[in-house]
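Student: Mind looking at a prediction? Sequence and model below.
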Amino acid sequence: MPKFPKSASRPLALAVTLSVLLAACSQPQGATPTSALPADDLGLWAAPANVPADVPGELIVKVRARTPLNAQTLGLGALLLRAERLTPGGDVYRLTVPSGREAQALHTLSARGTVAYAERNHTYTPQGAYIVNDTFYSTLWGLQGSTTQPASPYGTGAAAAWARGYTGSASVYVGVVDTGVQIDHPDLAAQVWTNPADPADGVDNDGNGYVDDTRGWNFTDGSSALYTGNADKHGTHVAGIIGARANNAQGVAGVNWAVNLIPTKFLGTSGYGDTANAVSAIAYLTDLKVNRGVNVVAINSSWSGAPSQALYDAISAANDAGILFVASAGNNGVNADAQPAYPAAYDLPNVVSVTAIDKAGALPSWANTGAGSVDLGAPGVSIRSTVNGSTYATADGTSMATAFVTGAAALYASTHPGVSPSALKAALLASVTPTASLQGRTVTGGRLDVARLMTLP
């Protein structure tokens, strides 16, 4: 069973409703915007209004081995309207029941010996907010350091690592579980994975259950369409921080000059995503590594919500496959030890929880912290990166900080082939630079230091 923070109750395996932690903008919902996020700029990426805590009429259930899934074995009878397997050949399903009768269905499932667990299909929201456009490298403070030109003492020092020849590798793959990504963006087109085993021909050539997953997969509508425009701004921004192309005389640079990004879209046009699609996306990336030989070293998770057994299991399976899982601590401005946000709060050896700092090393008022649960800080204010429309924009949020740490993990993996998730996490945490604003408010008391990370054996 999951190991949740001691201050949080472990969700019952069956029939429990949990409120979602909503924080799509960089301050708690309903709060007065801070100076880091001007109110009149929120329209560029605003939290959707009235996001439900759970998807109405949907449950997630895991059946025990060799159990046929039907209305009789589940005991639901006419309550079961539809069942959808979340992963090809798996034993976790999304069930559709009449809206308003979810609690009744969960109660029924709790009495069935054929059911391992059942839960509501929770929603999750991205953890960033967009502000202005910019394209100049000199403004990318999060990549700079105290010894770089230009200098930025509270940046990650990635540019100093580049100067020593550490620029990444195309043999390293990173999963971006988020909105879609503009895969033909000038700064991303050469960095997005192409699946050699499944060309776009209308046939599931690699037999993984996804027809033409040539560049990744859209789990919101079950298609290969990874980009629809403005709704995919968040994932495009995150992808650019991890690995926007460098030295191409335009735009921005990512932490990695060379990397393969695998987009898996689960946050939809509504502005949020759900457990079922998140689980499917993570399982897809895990399958690529385990069964397809793709060297997926990390998954970026710049979103948060309620705890889920199915989500926990998917991340645990990713750990078993050798994949690090980097997660946003959340933008609620709370102590995450007492008010955890998931998946960042899962006590798993491959989970790294990240909060944000600004250019002066200060902790924004909206950034979640936790001396026992949030691992480190990284740049998360005024972060410029790629966005939809082949353009660039600035964003605030723990989403952006998370992407810096994911990028650093990929950079380290480029020189440490086969590194385990636990060893990769240990290296990230051991190489932080102590930072006053993070002392006593994070596990390490420090911020991401890419330059120092790349000196570790």
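Tutor: Cool, the structure landed. Numbers count the residues shown, from 1 in each chain.
Student: CA only for contacts and neighbour counts going forward, please
Tutor: OK.
Student: Helices of the stretch 51-200 of the chain, start to end?
Tutor: 71-74, 102-109, 158-163 (DSSP state H, counting those that start in this stretch).
Student: For stretch 216-236, buried residues please.
Tutor: Within stretch 216-236, the residues scored as buried using 16 or more other Cα atoms under 10 Å are 216-220, 224-227, 230-236.
Student: so who does the spatially most central residue of the chain touch?
Tutor: The centre of the chain sits closest to residue 301, judged by Cα atoms, centre = their mean, with a distance of 0.9 Å. Contacts for residue 301 (Cα atoms under 8 Å, 6 or more residues apart in numbering) come out as 176-178, 325-328, 399, 402.
Student: Can you flag which of the residues you listed belong to strands?
Tutor: Judged by DSSP state E, strands contain the following of the contacts of residue 301: 176-178, 325-328.
Student: Which of the residues you listed ranks first by neighbour count?
Tutor: Within the ones in strands among the contacts of residue 301, most neighbours by other Cα atoms under 10 Å means residue 328, with 33 neighbours.
Student: next, the one to line up against it:
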Amino acid sequence: MKLKSFLLLSTLIASSFAFGAGEGQKLSFDQLRQRVFKKEYQQETSNTDVLHSRFSSWGIKNNFAQGSINLPGALKKLKTQKEVVVAVIDTGIDPTHPFLKDNIYVPKGDASISNFGLDFSKGADNVNTPYDKNRHGTHVSGIIKSVFPNVKILSLKYYNRHASGKDNLNSTIKALRYAVDLGVDIINYSGGGPEPDLEELEILKKAERKGIIVVAAAGNEQENIDNKNTAYFPASYKLSNIITVTAHDQSMKILNSSNWGAQTVDVSAPGYKINSAIPTSRNGLLTGTSQATAFVSGVAAMLKAGYPGLSAKQIKKIISITAKKEITFNGKVKSSGRVDATAAVELAEKLNTKTNGQLANYKESKREVANTPKVIIRK
């Protein structure tokens, strides 16, 4: 059975796990199977006006030397911005949060969807109310909006803490299929599991054909996911549209809790004590590759908005080759770098200018097909 484990649901099931678990602390295998997520920790900030704290997270501050994504320059350089929709497949969202309420996307003409998303989770009371009871999805969405303020977010809830790993996987597949058929620009998936799945892979291949970017978390199991025995999916699928992300701290070190892989992980992003929105108009700090993934989704959304002619493969390549190289990432990240939003926008603008908006002269690398995992068909 595939475990679709969430990467950071640190506020879940307080009665079962005490808050304050240290970074890198692992659940036992039985606990992981029962709870279907990987717990790290959360520190909550109360009575903070998140509407005025977009740059309060160190990950988006101007001091690029301390591990941030170098955001302010990127926002200034964007000349035009088309609407970009990011589907956040997660625990839902708080649609009333003052930091997010104006960024909610509702597909036009779809009578089946509520005013803030869809709930595909096992046993959902109402498919039209994907309200976030776990905080994770709202937190991830807040990071994406912090990076690119004009983003539109489609919340697709798949996670039910009482469901089995197989049920959460089935819910994931339903959410992925909806997002791909709808034709969103980007899918943020801050979850995963240790076994590949044929149906999931086929949907992601369809996303690849449609040019949809998928940003996937590398996972928090402290493993090298280059190895077939410790691979993590969907991050380990070798598709040209999947950007796999690990997490680092302010000292430019990969988190002890994060997965890595010099052949699989494309880039790193901030993931330690990241400040973002949580339900009921508050904000809090969470740690892990879930948060790092959201930063990269925000940068990808920025590139797609400013340069809509870019393909998913091109955006992946731009983010990778402009990443700021760090010696500490050697042997752990394919690009050996952390995402640099300003450098990515500058390269996109340069390519766009030289090729008159067509990017015709941009040479893309061949699709990686080596070491493609054997697909296990779900029973």
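Tutor: Okay, I see it. Fair warning: this is a prediction, and the values are worked out from it, not measured in the lab.
Student: Serialize the ones in strands among the contacts of residue 301 of structure 1 to JSON lines and add fields for distance to residue 197 of structure 1.
Tutor: Converted to JSON lines, those look like this (distance: Cα to Cα, whole Å):
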{"residue": "176", "distance to residue 197 of structure 1": "20"}
{"residue": "177", "distance to residue 197 of structure 1": "21"}
{"residue": "178", "distance to residue 197 of structure 1": "23"}
{"residue": "325", "distance to residue 197 of structure 1": "25"}
{"residue": "326", "distance to residue 197 of structure 1": "27"}
{"residue": "327", "distance to residue 197 of structure 1": "30"}
{"residue": "328", "distance to residue 197 of structure 1": "32"}
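Student: Columns distance to residue 55 of structure 1 and mean neighbour count on top of the helices of the stretch 51-200 of structure 1, output as TSV?
Tutor: Listed next are those as TSV, based on distance: least, Cα to Cα, whole Å; neighbours: other Cα atoms under 10 Å:
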stretch	distance to residue 55 of structure 1	mean neighbour count
helix 71-74	20	16
helix 102-109	10	19
helix 158-163	40	21
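Student: wait, which of these is closest to residue 142 of structure 1?
Tutor: Proximity to residue 142 of structure 1, assessed across those by Cα to Cα, is greatest for helix 158-163 (8.2 Å).
Student: thinking again about what came up before, just checking, what residue in structure 2 corresponds to the residue nearest to the centre of structure 1?
Tutor: The alignment partner of residue 301 of structure 1 in structure 2, by TM-score structural alignment, is residue 189.
Student: how near is its match to residue 174 of structure 2?
Tutor: 13 Å (Cα to Cα, to the nearest Å).
Student: re the thing from before, could you report the separation of the match of residue 301 of structure 1 from residue 141 of structure 2?
Tutor: Residue 189 of structure 2 is 11 Å from residue 141 of structure 2, by Cα to Cα.
Student: Repeat that for residue 187 of structure 2.
Tutor: 12 Å.
Student: which one of the two has more residues nearby?
Tutor: residue 141 (36 against 25).
Student: Which helix or strand contains the more buried one?
Tutor: In the assignment (DSSP states H and E), residue 141 of structure 2 maps to helix 136-147.
Student: Look at residue 330 of structure 2 and say how many residues are nearby.
Tutor: Residues near residue 330 of structure 2, counting by other Cα under 10 Å: 14.
Student: what residue of structure 1 matches up with it?
Tutor: So, by TM-score structural alignment, residue 330 of structure 2 is matched to residue 439.
Student: Quick check: chain neighbours aside, which residue is closest to that match?
Tutor: Distances taken as Cα to Cα, 6 or more residues apart in numbering place residue 445 nearest to residue 439 of structure 1, at 4.1 Å, with adjacent residues excluded.
Student: List the contacts of the one you found.
Tutor: With Cα under 8 Å, 6+ apart, residue 445 of structure 1 has these contacts: 371, 376, 434-436, 438-439.
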